[in-house]
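Asker: Take a look and give me a structure for this.
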Amino acid sequence: MRNPERHALIVGASRGLGLGLTETFLRRGWRVTATRRVSAPGLESLSAQGARVETTDIDDDASVAALRDRLDCETFDLIFVVAGILGESDRPLHAVPRAVHAQVFLTNAVSPILFAEAFHDRLVSGGTIAFMSSGLGSIGLNTDGGWENYRASKAALNTNARSFAARHAARDFGVLLLHPGWVATDMGGEGADLDVATSAAGLADVIEARAGRTDLAFLDYRGETLPW
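Answerer: Below you'll find the predicted structure:
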């Protein structure tokens, strides 16, 4: 019989929203496995509250495979790929080096899908795989430009996730792309509308409300649908 305790894998939990989500799900009684790429004291301190902390780099296939091996006997109700980067996103596209564009696109749009391919068979029936997207990834909402390479990477993540969902059309798990709002993190910067706790609580509410669903959705932290 399946343990009624829910288990989340939070990928990219060293700080900001990943750390906030880890704290939120722990408080809600979930079992949480959380990853970081390098040492992260804030995350590691949550081990005392029951978090299992693992190391992986989603841009490194061998690192992801090693994580899969270490978690060989584990299954999850939620896999949430939070990891992402900024790369000179305050500059226009033509002013950013090609190598920076390549890294942003790899980390934000490609590696999350490769991680999902490596781990989706670890989801329980009715589980959820979620990707941290952004309202900036909505092509329909892009009327002002700005944040060009980051915006493009999140739009690419959205379309890659749609392809992932289509490729797994017979799946028994849901696929979510989630916009956390404008959050006061190192990435979000000053003047943001939300603190981490509010955004993380909203995202957790959305995920818990959709448990058991197997459709694809692009939603914000309030559960409102965003245009692709």
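
Asker: use CA for all of it now, contacts and neighbours both
Answerer: Will do.

Asker: From residue 195, how far out is residue 7?
Answerer: Per Cα to Cα, to the nearest Å, residue 7 is found 25 Å from residue 195.

Asker: no no, residue 85
Answerer: 19 Å.

Asker: Over to residue 54?
Answerer: Computed with Cα to Cα, the distance linking residue 54 and residue 195 is 26 Å.

Asker: likewise residue 74?
Answerer: In terms of Cα to Cα, residue 74 sits 32 Å off from residue 195.

Asker: More neighbours: which of those two?
Answerer: residue 195 (17 against 13; other Cα atoms under 10 Å).

Asker: Residue 111 touches residue 63, doesn't it?
Answerer: No: in this structure residue 111 lies outside contact range of residue 63 using Cα atoms under 8 Å: 11.9 Å.

Asker: Tell me the secondary structure at residue 175.
Answerer: Three-state call for residue 175 (DSSP: H, G, I helix; E, B strand; the rest coil): strand.

Asker: same check, this time on residue 219
Answerer: Once three-state DSSP is applied, residue 219 turns out strand.

Asker: Apart from its chain neighbours, what residue comes closest to it?
Answerer: residue 225 (4.5 Å; Cα to Cα, 6 or more residues apart in numbering).

Asker: show me what contacts the one you found?
Answerer: Residue 225 sits next to 217, 218, 219 when contact means Cα atoms under 8 Å, 6 or more residues apart in numbering.

Asker: so how many other residues sit close to the second one?
Answerer: Same thing as residue 218. Around residue 218 there are 23 residues (other Cα under 10 Å).

Asker: For it, which residues are in contact?
Answerer: Taking Cα under 8 Å, 6+ apart as the test, what residue 218 contacts is 176, 177, 178, 179, 225, 226, 227, 228.

Asker: Dump the contacts of residue 225 into TSV; add distance to residue 200 as well.
Answerer: Compiled in TSV, the contacts of residue 225 are given as follows (distance: Cα to Cα, whole Å):
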residue	distance to residue 200
217	18
218	16
219	14
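
Asker: which one among those gets closest to residue 120?
Answerer: residue 217 (17.0 Å; Cα to Cα).

Asker: wait, doesn't the closest one sit right on residue 175?
Answerer: Yes: judged on Cα under 8 Å, residue 217 makes contact with residue 175 at a distance of 6.7 Å.

Asker: Quote the end-to-end distance of stretch 33-51.
Answerer: Using Cα to Cα, first and last residues of stretch 33-51 are 6 Å apart.

Asker: where's that stretch relative to the chain centroid, distance-wise?
Answerer: 16 Å (Cα atoms, centre = their mean, to the nearest Å).

Asker: of the contacts of residue 218, buried ones?
Answerer: The neighbour count (16 or more other Cα atoms under 10 Å) marks 176, 177, 178, 179, 226 as buried among the contacts of residue 218.

Asker: Could you also give me the structure for this next sequence, so I can compare it with the first?
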Amino acid sequence: MSTTPHRQALIIGASRGLGLVLADELARRGWRVIATTRRTGGESQAGAAARNGQLRVESLEMTSPEQLAALRGRLEGCRLDLLFVNAAIDRGDLPISEVPAEMFTEVMITNALSPLRALEALRGLVAPGGTVAVMSSEQGSISRNTEGGYELYKASKAALNQLMRSYATRHADDGHTKLLIDPGHNRTRLGGPDAPLAPEESIPAVVDVLEAQAGAPGLQFLDRHGETVPW
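Answerer: As a prediction, the model looks like this:
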């Protein structure tokens, strides 16, 4: 990740919640930020106006390979110091025996397959020494799965982590820092109103980790404090 004052980041999934706060925090620190949203307008567009050109908004439905290819074309010539994929859905607390096949497919495509498709489509924009990161969760840790509930969501995050491990193995020599980030349990649409953390509390710590890990080799699964999350 560059130490110049013109660092540039692409945040996939910044319509609201953690992604929106991440884009704003990076812009506040002087990064030039490209933030994708599924729909035009909304909070990200307002944030772009407020940041006086530091924040640019692009439209993207991440589950669409065609839209990913179109975004890659629009960003031709961009050099990124950070590519961060933030996207996840949750369809409730059902035991896996009650999860319809359509729901299973939807969650796995959104939470596991599509983030890796995004990385593969856009990794060529990341500068040597840049960082490729994905928003994961402690819920994806198999060794910490000692309490019941949210089986599909946990499985999707474990699948994401495994696919990221495969990605890191396949691209071991590309010189990119690779991170899976657990931001903690936040009060977002996904995390619910009773979560202990606000994104405005956790995301500055996440950005501290991203900046501190710049240039680190290999793949790491870290929490917002920079501590290793067990697989």
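
Asker: Any idea what the TM-score is?
Answerer: Laid over one another, the chains give 0.96 as their TM-score (TM-score structural alignment, normalised by the length of structure 1), with 226 aligned residues with a Cα RMSD of 1.1 Å.

Asker: Comparing residue 217 and residue 175 of structure 1, which shows the higher neighbour count?
Answerer: Taking neighbours as other Cα under 10 Å, residue 217 of structure 1 and residue 175 compare with residue 175 leading, 23 against 19.

Asker: In structure 1, what residue corresponds to residue 149 of structure 2?
Answerer: The alignment partner of residue 149 of structure 2 in structure 1, by TM-score structural alignment, is residue 146.

Asker: Distance of its match relative to residue 64 of structure 1?
Answerer: Applying Cα to Cα, the value for residue 146 of structure 1 to residue 64 of structure 1 is 32 Å.

Asker: same thing with residue 138 of structure 1?
Answerer: 28 Å.

Asker: next one: residue 13 of structure 1
Answerer: 15 Å.

Asker: of the two, who's got more company?
Answerer: The neighbour comparison of residue 13 of structure 1 against residue 64 (other Cα under 10 Å) goes to residue 13, with 29 against 20.

Asker: Per the alignment, residue 167 of structure 2 pairs with which residue of structure 1?
Answerer: Superposed on structure 1 with TM-score structural alignment, residue 167 of structure 2 falls opposite residue 164.

Asker: give me the number of residues near the nearest residue to that match once chain neighbours are set aside?
Answerer: Nearest residue to residue 164 of structure 1 in three dimensions, chain neighbours excluded: residue 113, at 7.3 Å (Cα to Cα, 6+ apart). Residue 113 of structure 1 is flanked by 20 other residues according to other Cα under 10 Å.

Asker: Show me what the helix or strand that contains residue 113 of structure 1 is packed against.
Answerer: Following DSSP states H and E, one finds residue 113 of structure 1 within helix 111-119. The contact analysis (3 or more Cα pairs under 8 Å, 6 or more residues apart in numbering; DSSP states H and E) places helix 111-119 of structure 1 against helix 61-70, helix 148-167.

Asker: give me that answer again for 10 Å
Answerer: helix 61-70, strand 76-81, strand 123-132, helix 148-167 (3 or more Cα pairs under 10 Å, 6 or more residues apart in numbering; DSSP states H and E).

Asker: need the ones you listed in CSV with distance to residue 47 of structure 1, can you?
Answerer: Formatted as CSV, these follow (distance: least, Cα to Cα, whole Å):
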stretch, distance to residue 47 of structure 1
helix 61-70, 17
strand 76-81, 18
strand 123-132, 23
helix 148-167, 31
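
Asker: What range does stretch 106-124 of structure 2 cover in structure 1?
Answerer: Stretch 106-124 of structure 2 maps onto residues 103-121 of structure 1, going by TM-score structural alignment.

Asker: Then stretch 179-197 of structure 2?
Answerer: The aligned range for stretch 179-197 of structure 2 is 176-194, by TM-score structural alignment.

Asker: same deal with stretch 61-75 of structure 2?
Answerer: Counting by TM-score structural alignment, stretch 61-75 of structure 2 corresponds to residues 57-71.

Asker: and for stretch 93-101 of structure 1, what are the contacting residues?
Answerer: 86-90, 104-106, 146-150, 152-153 (Cα atoms under 10 Å, 6 or more residues apart in numbering).

Asker: residues in contact with the alignment partner in structure 2 of residue 216 of structure 1?
Answerer: The alignment partner of residue 216 of structure 1 in structure 2, by TM-score structural alignment, is residue 219. Residue 219 of structure 2 is in contact with 132-133, 164-165, 167-169, 172, 176-180, counting by Cα under 10 Å, 6+ apart.

Asker: can we see that at 7 Å?
Answerer: 168, 177, 178, 179 (Cα atoms under 7 Å, 6 or more residues apart in numbering).

Asker: quick check, nearest of these to residue 46 of structure 2?
Answerer: residue 179 (28.9 Å).

Asker: what's residue 61 of structure 2 in contact with, if anything?
Answerer: Counted by Cα under 7 Å, 6+ apart, residue 61 of structure 2 has contacts 38, 67.

Asker: how much space between residue 75 of structure 1 and residue 162 of structure 1?
Answerer: Taken as Cα to Cα, the span from residue 75 of structure 1 to residue 162 of structure 1 is 23 Å.

Asker: what's the answer for residue 148 of structure 1, then?
Answerer: 21 Å.

Asker: swap in residue 112 of structure 1?
Answerer: With Cα to Cα as the criterion, residue 112 of structure 1 and residue 162 of structure 1 are 13 Å apart.

Asker: Which of the two has more residues huddled nearby?
Answerer: Neighbour count, other Cα under 10 Å: between residue 112 of structure 1 and residue 162, residue 112 has more, with 26 against 18.

Asker: I'd guessed the more buried one sits against residue 82; true?
Answerer: No: using Cα atoms under 7 Å, residue 112 of structure 1 makes no contact with residue 82, being 8.4 Å away.

Asker: Turn the buried ones among the contacts of residue 218 of structure 1 into JSON lines, columns for distance to residue 190 of structure 1.
Answerer: As requested, those are exported to JSON lines (distance: Cα to Cα, whole Å):
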{"residue": "176", "distance to residue 190 of structure 1": "27"}
{"residue": "177", "distance to residue 190 of structure 1": "24"}
{"residue": "178", "distance to residue 190 of structure 1": "21"}
{"residue": "179", "distance to residue 190 of structure 1": "18"}
{"residue": "226", "distance to residue 190 of structure 1": "24"}
